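K.L.:
Give me the fold of what follows.
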Amino acid sequence: MQADISQLKDAVATPGSAVSRWAQYYALTKPKVVQLIVFCAFIGMVLAVPGVPGWQDWGRMLTACAGIWLVAAAAAAFNCLVERSIDARMKRTAWRPTARGELSHSRALLFSGVLCAAGAAILLLAVNALTLWLTLATFVGYAVIYTLVLKPLTPQNIVIGGASGAMPPVLGWAAMTGQVGHEALLLFLIIFLWTPPHFWALALYRAEDYRRAGLPMLPVTHGNAFTRLQVFLYTLVLFAGCLLPFVAGMSGYLYLFAAVILGLGFCGYGWALLRNYSDALARKTFRFSLVHLSLLFAALLVDHYLA
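P.N.:
Okay, the predicted model is just below:
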């Protein structure tokens, strides 16, 4: 992941080339974040289909993934536009083309609008109206409510705003069934509980960045020790939440085994972070959180076909 981001930064920083301009627009979409969003939506789609998907199912899945990708990318681009001055003050995001002033406001806004319109059209015409409206609600939740309202005002921004980030499996489920089942809500809950310890681990070792940007992230407003405690407590709650698909009969023992092992690993990182903090450990915790969610959902997928 770091290598991919470094290559993208290099391409963005190469002035005057077609590759550079393409890379600038591509960077606005936050590709790694959007890939995880689409992956979680795809898992929701597959789990919503009993048995092995047929060709028609696969066609619908690919179409829905394309529509969701476009709207998610539009939300990311809008976020980059709105937060350009904040990004410019943060080491982690100062390379973004909007932060560097390499893309005009009008171009970034037009790019976001085109992506959103294209994604919305695909979802409405080729998937279903419910998926369209849920996806647009997610766009508003992230790009407007989280970015413009919650993030600059409250240290609980990532907790409340995490609802929009937890929507992808619900979108996927709705795309295949035309409704929101309780199974989709369980997947929503898992991501909702996963988001705070994932993001606060990042915020811990980037605290000075957020302080310099004037954002009220938890390590800035409540300190390092309190944030570490919250990370650990959330990993415990997340551990319990990840067992719910098995308890509800949605998955089998393979998933249960993966959930326990991955959950213990995340709790272990949270405990180590609480006992003996270092930026390096916080970075490892953040990276493990990505592995945790990816493997957890992959285990759900494999278990679905082995059941």
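K.L.:
hey, let's count contacts and neighbours off CA atoms from now on
P.N.:
OK.
K.L.:
I would like the residues contacting stretch 292-304, please.
P.N.:
Counting contacts by Cα atoms under 8 Å, 6 or more residues apart in numbering, the residues outside stretch 292-304 that touch it are 36, 40, 43, 46-47, 191, 194, 251-255, 258-259, 262-263, 266.
K.L.:
Run through the residues that contact Leu8.
P.N.:
Contacts of Leu8 by Cα under 8 Å, 6+ apart are 23, 27.
K.L.:
which secondary structure element contains it?
P.N.:
helix 2-12 (DSSP states H and E).
K.L.:
now do Leu62
P.N.:
Counting by DSSP H and E, Leu62 is part of helix 55-82.
K.L.:
what about stretch 118-138, how long is it end to end?
P.N.:
16 Å (Cα to Cα, to the nearest Å).
K.L.:
Outside of that stretch itself, list whatever touches it.
P.N.:
60, 63-64, 66-71, 164-165, 167, 171-172, 174-175, 178-179.
K.L.:
Please, a PyMOL command that selects the buried ones among the contacts of stretch 292-304?
P.N.:
Buried residues among these (16 or more other Cα atoms under 10 Å), as a PyMOL selection:
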select buried, resi 36+40+43+46+47+191+194+251+252+254+255+258+259+262+263+266
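K.L.:
Here is a second sequence; please produce its structure as well for comparison:
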Amino acid sequence: MASVTRAKTSLSSIRWVTLSCVIPRTPISSAWPKIWNACCGHRESDEWSNGKIAAFPVCTSIPVTALTLPQNRLRRFLALTKPRVVSLIVFTAVIGMFLAVPGLPPIHAVVFGTLGIALVAGAAAAINCLVEQKIDAVMARTRNRPLPRGEISARETLLFATAVGCAGLVILWLEVNPLTMWLTLATFVGYAVIYTVLLKPATPQNIVIGGASGAMPPVLGWAAVANDVAPEALILFLIIFVWTPPHFWSLALYRAKEYAKAELPMLPVTHGPAYTRLQITLYTVALFAVTLMPFAIRMSFRYSIVYLATLFSALLIDHYIRTYGNDGL
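P.N.:
Next up, the predicted model:
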């Protein structure tokens, strides 16, 4: 029986040594005993800590866990960029590209313009996460982001945002045009600095003023293809600019207690739900009027007025159902 035990131990030692040779001593492999402990309940070996190989029984989940750690880290960095928000930014930028010219836009401008805008938008989102990490830790909607959970450090976030943002700006400068690069840089500053640092913690009108940066993507897309900013591009800007406050105020109504706990002066916190609902209604009516402007200047085809009117009538009805139909908000 003792010989069988020694044989099993020797076999497990060989397998452990094999794994250790395949994966050299790195930050990941150094953390291996801790992963082992978490997976299998074994104590970390002093021999491993001293640079020697420990003879643990083999746990087949360890190599998989260790090898997938870099992927998990990449996912955390990706989460800093707020992919869902960036996808909407990219979508509206591409719409601006296709509306900027009569036919199809140049594929080169579309590809590199989209890439550059997406990278800079992701960098701005990462800076937002960095600045608001204490606020994010308080709110249920954001507490699982990488920074509040301690999965990524502030220094790593800053370096990541700098690298990604600079890469995006360089792409726009070299492969698109300088106008798009400067407009994108101004949008980055508007969101990451003016809105996140200055306006959001200071005034209930933060989203109204700061919404300008969120409305810029169609203008950026337009500039990427046409190398100018036409009045039609400004109408696209205006539509998103007017849409932004009621969208975020509806969310703020739902999260009013969390915003109050985080000491953020959102409109429902400073002026109450009734006033916020009134402002949402007024902005929604204004949004309906603004969406008719492309039709008025013949920017869109003749049936645009029908589907735009239908779309924003549906938004208005949805607003009434969500706000006036739910007293608990």
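K.L.:
if we can go back for a sec, give me the buried positions along the next helix or strand after the helix holding Leu8 of the first structure.
P.N.:
Downstream of helix 2-12 of the first structure, the next assigned helix or strand under DSSP H and E is helix 18-28. When burial is assessed from 16+ other Cα under 10 Å, helix 18-28 of the first structure yields the following buried residues: 20-21, 23-28.
K.L.:
For helix 18-28 of the first structure, name the packing helices and strands.
P.N.:
On a contact count with 3 or more Cα pairs under 8 Å, 6 or more residues apart in numbering; DSSP states H and E, helix 18-28 of the first structure meets helix 2-12, helix 55-82.
K.L.:
and the helix or strand following that helix, which stretch of the second structure?
P.N.:
Using DSSP H and E, the helix or strand that directly follows helix 18-28 of the first structure along the chain is helix 31-48. Matched against the second structure by TM-score structural alignment, helix 31-48 of the first structure falls on residues 83-100.
K.L.:
returning to that earlier point: which one of the helices and strands packed on helix 18-28 of the first structure lies nearest to Leu273 of the first structure?
P.N.:
helix 2-12 (22.4 Å; Cα to Cα).
K.L.:
what angle separates that closest one from helix 18-28?
P.N.:
Put simply, helix 2-12 of the first structure runs at 130 degrees to helix 18-28, going by axes from the mean of the first three to the mean of the last three Cα atoms, to 10 degrees.
K.L.:
before we move on, the earlier item: any of the contacts of stretch 118-138 of the first structure buried? List them.
P.N.:
60, 63-64, 66-71, 164-165, 167, 171-172, 174-175.
K.L.:
Aligned against the second structure, show me the partner of Leu110 of the first structure.
P.N.:
By TM-score structural alignment, Leu110 of the first structure lines up with Leu159.
K.L.:
give me every residue that touches that match.
P.N.:
Leu159 of the second structure touches nothing, counting by Cα under 8 Å, 6+ apart.
K.L.:
Let me know the helix or strand that it is in.
P.N.:
helix 154-171.
K.L.:
In the first structure, what stretch matches whatever helix or strand comes next after that helix?
P.N.:
Note on helix 154-171 of the second structure: by DSSP H and E, the next helix or strand toward the C-terminus is helix 178-189. Under TM-score structural alignment, the counterpart of helix 178-189 of the second structure in the first structure spans residues 129-140.
K.L.:
give me the number of residues near the residue mapped onto Tyr277 of the first structure from the second structure?
P.N.:
Correspondence of Tyr277 of the first structure to the second structure, assessed by TM-score structural alignment: Asn326. Number of residues near Asn326 of the second structure (other Cα atoms under 10 Å) recorded here: 10.
K.L.:
tell me the SS of Asn326 of the second structure?
P.N.:
coil (DSSP: H, G, I helix; E, B strand; the rest coil).
K.L.:
do Met250 of the first structure as well
P.N.:
Met250 of the first structure ends up coil, using three-state DSSP.
K.L.:
now Leu238 of the second structure
P.N.:
helix.
K.L.:
And it, what's its match in the first structure?
P.N.:
Counting by TM-score structural alignment, the partner of Leu238 of the second structure is Leu189.
K.L.:
Its match: what's it in contact with?
P.N.:
Counting by Cα under 8 Å, 6+ apart, Leu189 of the first structure has contacts 166, 241.
K.L.:
Relative to Ala137 of the first structure, how far out is it?
P.N.:
Relative to Ala137 of the first structure, and taking Cα to Cα, Leu189 of the first structure is found at 17 Å.
K.L.:
May I ask you to confirm that Gln279 of the second structure is in contact with His247?
P.N.:
No. Look at Gln279 of the second structure against His247 with Cα atoms under 8 Å: they stay out of range, at 11.0 Å.
K.L.:
Please name the residues that touch Leu147 of the second structure.
P.N.:
Here Leu147 of the second structure is in contact with 129-130, 133, 153-154 (criterion: Cα under 8 Å, 6+ apart).
K.L.:
quick one: what's aligned to it in the first structure?
P.N.:
Under the alignment (TM-score structural alignment), Leu147 of the second structure pairs with Thr98 in the first structure.
K.L.:
And Ser20 of the second structure, by the same measure?
P.N.:
So Ser20 of the second structure corresponds to nothing, using TM-score structural alignment.
K.L.:
And for Ser20 of the second structure, the neighbour number?
P.N.:
Residues near Ser20 of the second structure, counting by other Cα under 10 Å: 16.
K.L.:
Name the helix or strand for it, please.
P.N.:
Judged by DSSP H and E, Ser20 of the second structure forms part of helix 2-22.
K.L.:
For whatever helix or strand comes next after that helix, enumerate the helices and strands it packs against.
P.N.:
The element immediately downstream of helix 2-22 of the second structure (helix or strand, assigned by DSSP H and E) is helix 27-30. If you count contacts as 3+ Cα pairs under 8 Å, 6+ apart, helix 27-30 of the second structure packs onto helix 61-80.
K.L.:
quick revisit: out of the buried ones among the contacts of stretch 118-138 of the first structure, who's nearest Leu244 of the first structure?
P.N.:
Met167 (17.4 Å).
K.L.:
was I right about the closest one contacting Thr195?
P.N.:
No. Look at Met167 of the first structure against Thr195 with Cα under 8 Å: they stay out of range, at 11.8 Å.
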